[in-house]
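>>> here is my input, please return the structure:
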Amino acid sequence: MGDSAEALEKVRVDRWLWAVRLFKTRGQAAEACRGGKVHANGEKLKPSRFVRVGERLEVSKEGILREVKVVGLLEKRVGAKLVENYMQDLTPPERFELLRMTAAQHVLRRDAGLGRPTKRDRREIEKLFGE
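A predicted model of the protein is given here:
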């Protein structure tokens, strides 16, 4: 029992990012840290650095800078509904909208001579605009 209490006092940043579902694998979380895509207080974080409750992290992923606050510590992955008990997402909604619009421009842009959109193209367009 004392071992689990000690584990909750300090958790590696790569393990925490994976546990709160910001990355699919712990390896991806560690690679993001090594690649300089995870910051706290303006400093790049190594995968082995411990996170603290109340700390704000900036995670650059998929073309968007996500800002999250550490609310609780955990080492094991939890269900998506429980993530809000451990992480508060402070990312402005405008960033998500910008990412969505960028994706929409990519799908809607067609080079000359390609003809009509294919069925696959149409489905991607409908998925973006919720038709």
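
>>> C-alpha only now, for contacts and for neighbours.
OK.

>>> buried sites along stretch 119-130?
Neighbour-count burial for stretch 119-130, counted by 16 or more other Cα atoms under 10 Å, picks out residue 125.

>>> this one as well, want them side by side:
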Amino acid sequence: MADSVRLDKWLWAARFFKTRGLARAAIDGGHVHINGHRAKPSKAVEAGMTLSVSKGQSVFDLVVNAVSAQRRGAPEAQLLYTETEDSQAKRKEQALRRAAQSAGIMAPSSRPSKKDRREIHRFQRQEEP
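Next comes the predicted model:
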């Protein structure tokens, strides 16, 4: 293993993103912070750094344990970092909140018919003005 590696390559090797391109796009979009500061894709990652990675609706607060430029299996990738207990608790709480919000929502049994669609459009036009 190397002493340091590019941030986009490390995120790809740690399996946070499926491709280095997606990792780079997330970094450029401001979804990755190193030690509280916005990062660049070429920033060198070293052991002991703290990362904050926003992916979807989840935020991962990580401490880098090891550096690797090669993508390996998931069990090996999880050894590259440690997620803080605070971060794990927040993600679990958010997941429970999302599950509670969607608990009462039922999917329709079938697609709307042409008549149903016309009624939906009429209803939407009435609410716009």
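
>>> kindly provide the TM-score of these chains.
Here the TM-score for the pair of chains, by TM-score structural alignment, normalised by the length of structure 2, is 0.73; 108 aligned residues with a Cα RMSD of 2.2 Å.

>>> start and end of stretch 44-62 of structure 1, how far apart?
Separation of the first and last residues of stretch 44-62 of structure 1 by Cα to Cα, to the nearest Å is 18 Å.

>>> and the gap between the residue nearest to the spatial centre of structure 1 and residue 9 of structure 1?
Taking Cα atoms, centre = their mean, the centroid of structure 1 lies closest to residue 22, which sits 3.7 Å from it. Counting by Cα to Cα, the separation of residue 22 of structure 1 from residue 9 of structure 1 is 21 Å.

>>> likewise residue 64 of structure 1?
Distance of residue 64 of structure 1 to residue 9 of structure 1, computed by Cα to Cα: 30 Å.

>>> just to revisit the earlier point, give the aligned equivalent of the residue nearest to the centre of structure 1 in structure 2.
The equivalent of residue 22 of structure 1 in structure 2 is residue 16 (alignment by TM-score structural alignment).

>>> contacting residues for residue 31 of structure 2?
Contact analysis of residue 31 of structure 2 by Cα atoms under 8 Å, 6 or more residues apart in numbering lists 52-55.

>>> these: which two are farthest apart?
Using Cα to Cα, the pair of the contacts of residue 31 of structure 2 lying farthest apart is 52 and 55, separated by 9.8 Å.

>>> ok, the two, which is more surrounded?
residue 52 (21 against 13; other Cα atoms under 10 Å).

>>> now check structure 1 for the residue matching residue 49 of structure 2.
Matched across to structure 1, residue 49 of structure 2 falls on residue 55, judged by TM-score structural alignment.

>>> that match: how many residues sit nearby?
Residues near residue 55 of structure 1, counting by other Cα under 10 Å, number 12.

>>> next: the one 4 residues further on.
The local packing count at residue 59 of structure 1 equals 21, with neighbours defined by other Cα under 10 Å.
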